[in-house]
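J.: Provided below for reference: sequence and predicted model.
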Amino acid sequence: MEMKRIITTASGFDYSLHYKIWGSENLQTIVCLAGLTGNSGDFKYVGEYLAERGYRVAALDLAGRGESDKFNNYNDYNFEQYIHDITLFLKDIGCDEPQSCDWLGVSLGGLLGFRLAGTQNSPVRRLMLSDIGPEVPQFDLDFIAKVIKMDVVYDAPEQAIPFMKLALGTPYSRGQLNDEQWLYFANVYLKQRADGKYIRNYDPDIVHVFEKEPLGANGLWEYWERITQPTLSLRGGLSTLFPVKIAEQMKARKPNDKYTITTLDDSGHVPSLYREDQVEVLYRWLMEN
């Protein structure tokens, strides 16, 4: 099921947010939020796998990504606006009560998960983070900003696949995928322009606020120390964005069995979550917690 919701931004205009749902309404809900340039399509394999095992999975396109509208004013691409939009989204899917959903956040989606889980009467019951911590090395932030600004145009999604595969074995590897998954990734990553060409499936103006406040205005360690929910961190074994030392500091500040770190060796930033062996890690943790 796919739905859109009309909301009003801080700039005062109506726009639509798109989200996808897998599974039945009366099931336990897992809310998924993608990384900075990702969208709800990133969670197709997670959604299908977990829906078959008794969960409802809901994945949101933040404004300027996927099928959601973009902002007229690029200054609206900020953490306060994202939280505002997520709050309305959670209400729309019936997950606005304390501990009413589980949260799976990839990169930016994890940063927003920190903020939600670390608040009083949080709607988050269990927190799953994919390759993100309360600190990110400046080198990685600078690299991401450069990549966002790159202007890429393809005649067909298939043309992007060889370039995507160049990341294999690097700190930004999604991990090994089969041919079907690579093609799916290309179709999620790109959208068709009016002239028939294919471009990236996000508004390039998201870079402006990212360059000024990539992690938001407030320090995230404070949120981390307030989080009491069971938490899973997936870490790409090749990732430099979520280095081992940050994961170890997170564990040191949570000296109990409520924090689990799992490393996916052949991935960097970020694991695709397309492969069954990766999604099984999430499912097993949910079963145990």
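T.: Looks like it came in fine.
J.: from here on, contacts and neighbour counts on C-alpha atoms
T.: Fine.
J.: how far does the host helix or strand of Ile148 sit from the chain's center?
T.: Using DSSP states H and E, the element containing Ile148 is helix 138-149. Relative to its parent chain, helix 138-149 has a centroid offset of 17 Å by C-alpha atoms, centre = their mean, to the nearest Å.
J.: elements contacting it?
T.: helix 207-212 (3 or more C-alpha pairs under 8 Å, 6 or more residues apart in numbering; DSSP states H and E).
J.: The helix it packs on: what's the following helix or strand?
T.: helix 220-226.
J.: by contact count, what packs against that following helix?
T.: helix 108-117.
J.: Contacts for the helix it packs on, please.
T.: Helix 108-117 is contacted from outside by 32-36, 79, 82-83, 103-105, 122-125, 127-130, 132-134, 215, 220, 223-224, 227, 229, using C-alpha atoms under 8 Å, 6 or more residues apart in numbering.
J.: quick one on the thing from earlier: buried sites along the helix holding Ile148?
T.: Neighbour counts over helix 138-149 (16 or more other C-alpha atoms under 10 Å) mark 140, 144-145, 148 as buried.
J.: quick one, longest strand in the protein?
T.: strand 14-22 (DSSP state E).
J.: Can you point out the buried residues in the helix or strand that the helix holding Ile148 is followed by?
T.: Downstream of helix 138-149, the first helix or strand assigned by DSSP H and E is helix 161-165. Buried residues in helix 161-165, defined by neighbour count with 16+ other C-alpha under 10 Å: Ile161.
J.: Below is structure B, check it against A:
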Amino acid sequence: MSTTPLSAASLDSKARAAPAQRYVQCASPTGLHRMAYTEWGDPGNPRVLVCVHGLTRTGRDFDRVAAALSDTYRVVCPDVVGRGLSDWLSDPNRYVVAQYVADMVTLIARLNVETVDWFGTSMGGLIGMTLAGLPGSPVRKLLVNDIGPHIEPDALVRIGGYVGKRAEFATVQEGVAHAAALATSFGPLTEEEWTEINAPLLRQREDGAWEFRYDPAIAVPFNAVTPDAAAAGEAALWQLFAAIEGPVLVVRGERSDLLSRETVSLMVQRGRSVKSAEIAGVGHAPAFLNVEQIALARQFFVGGALAS
């Protein structure tokens, strides 16, 4: 299997390939909902990489990663329910990791494969850690991008300051700029890169104004978490993380306010087969748009284990 390093030219060439847009029907205690996902590469390839985004983002954050790894994988990038092109839930209290894990199990069943590899950014990493730690998990390899069982309280305050807040924009460019201002810690991205990952977050209303696609009600369970519930959830997630059998790579942004170096160290100690990497010059969370960051993911998923 080739592990030739990516060049900027080859990455740009791959990035021009369009994915297929698909949907899968999932269930919650209050009814059915559709989850959207984009699919890259050979649909018959049994080697599948699932890429799952952060709290208010979409699966289109992974377009470059998916294009670059579609030579090896069938890459599937869902819009978690309540985001992107997926349905909104009638009961906002179901916007929780347990529901998201159930939806991903349904997605994997639709893909008709026994195992998957997983790339999860922030919330997508929480979903991945939870699924990977369950008995009989289909997750074979797990890349966790700037998230861990312990989340720094200041980061939760920061996120709580914007999640669920309605905003409208006169133009898509204004919305892209607003989303970029909320995510400056992703890294020093170009205007074109911000447009690439932020335009899919927006939709135009009938009155011509633009707004975010995600359901503002995703903030309901986020804001309802008590200190006791947070502590219990963290303890449960540490237990699940320690049970993960396959290789895990924890990636941290050097300036992350959400994932501390101390938590990364504990993840390496408590996990069974955990390595870590830190990306200089960025915070929460590395965007994995540039060649070097994508090469890090490729090395883990395709090129074998990383050096300690």
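T.: Here it is on my side, so go on. Not measured: the values here are computed from a predicted model.
J.: Please pull up the equivalent of Pro43 of structure 2 in structure 1.
T.: By TM-score structural alignment, Pro43 of structure 2 lines up with Glu25 in structure 1.
J.: Can you classify the nearest residue to its match once chain neighbours are set aside by secondary structure?
T.: Closest residue to Glu25 of structure 1 apart from its sequence neighbours, by C-alpha to C-alpha, 6 or more residues apart in numbering: Arg56 at 6.6 Å. Using DSSP: H, G, I helix; E, B strand; the rest coil, the structure places Arg56 of structure 1 in strand.
J.: list the contacts for the aligned partner of Arg56 of structure 1 in structure 2?
T.: Correspondence of Arg56 of structure 1 to structure 2, assessed by TM-score structural alignment: Arg74. Contact partners of Arg74 of structure 2, counting by C-alpha under 8 Å, 6+ apart, are 39-49.
J.: And Val144 of structure 2? What does it align with in structure 1?
T.: Under TM-score structural alignment, Val144 of structure 2 pairs with Leu129 in structure 1.
J.: Next one: the residue nearest the centre of structure 2 from Leu296 of structure 2, what distance?
T.: Nearest to the geometric centre of structure 2 sits His53, at 2.2 Å (C-alpha atoms, centre = their mean). Distance, His53 of structure 2 to Leu296 of structure 2, using C-alpha to C-alpha, to the nearest Å: 18 Å.
J.: next one: Glu192 of structure 2
T.: 22 Å.
J.: same check, this time on Phe62 of structure 2
T.: On the measure of C-alpha to C-alpha, Phe62 of structure 2 and Leu296 of structure 2 end up 14 Å apart.
J.: Which of these two has more residues huddled nearby?
T.: Phe62 (24 against 19; other C-alpha atoms under 10 Å).
J.: show me what contacts the match of Val144 of structure 2?
T.: Neighbours of Leu129 of structure 1 in contact, by C-alpha under 8 Å, 6+ apart: 104-107, 110, 113, 231-234.
J.: For those, which two are the farthest from each other?
T.: Farthest pair in the contacts of Leu129 of structure 1 (C-alpha to C-alpha) is Ser107 and Thr231. Separation: 14.8 Å.
J.: State whether the match of Val144 of structure 2 is indeed within a strand.
T.: Yes. The assignment for Leu129 of structure 1 is a strand, going by three-state DSSP.
J.: all strands of structure 1, in order?
T.: Using DSSP E, the strands of structure 1 run over 2-8, 14-22, 28-33, 55-60, 101-106, 124-130, 190-192, 198-200, 231-236, 259-264.
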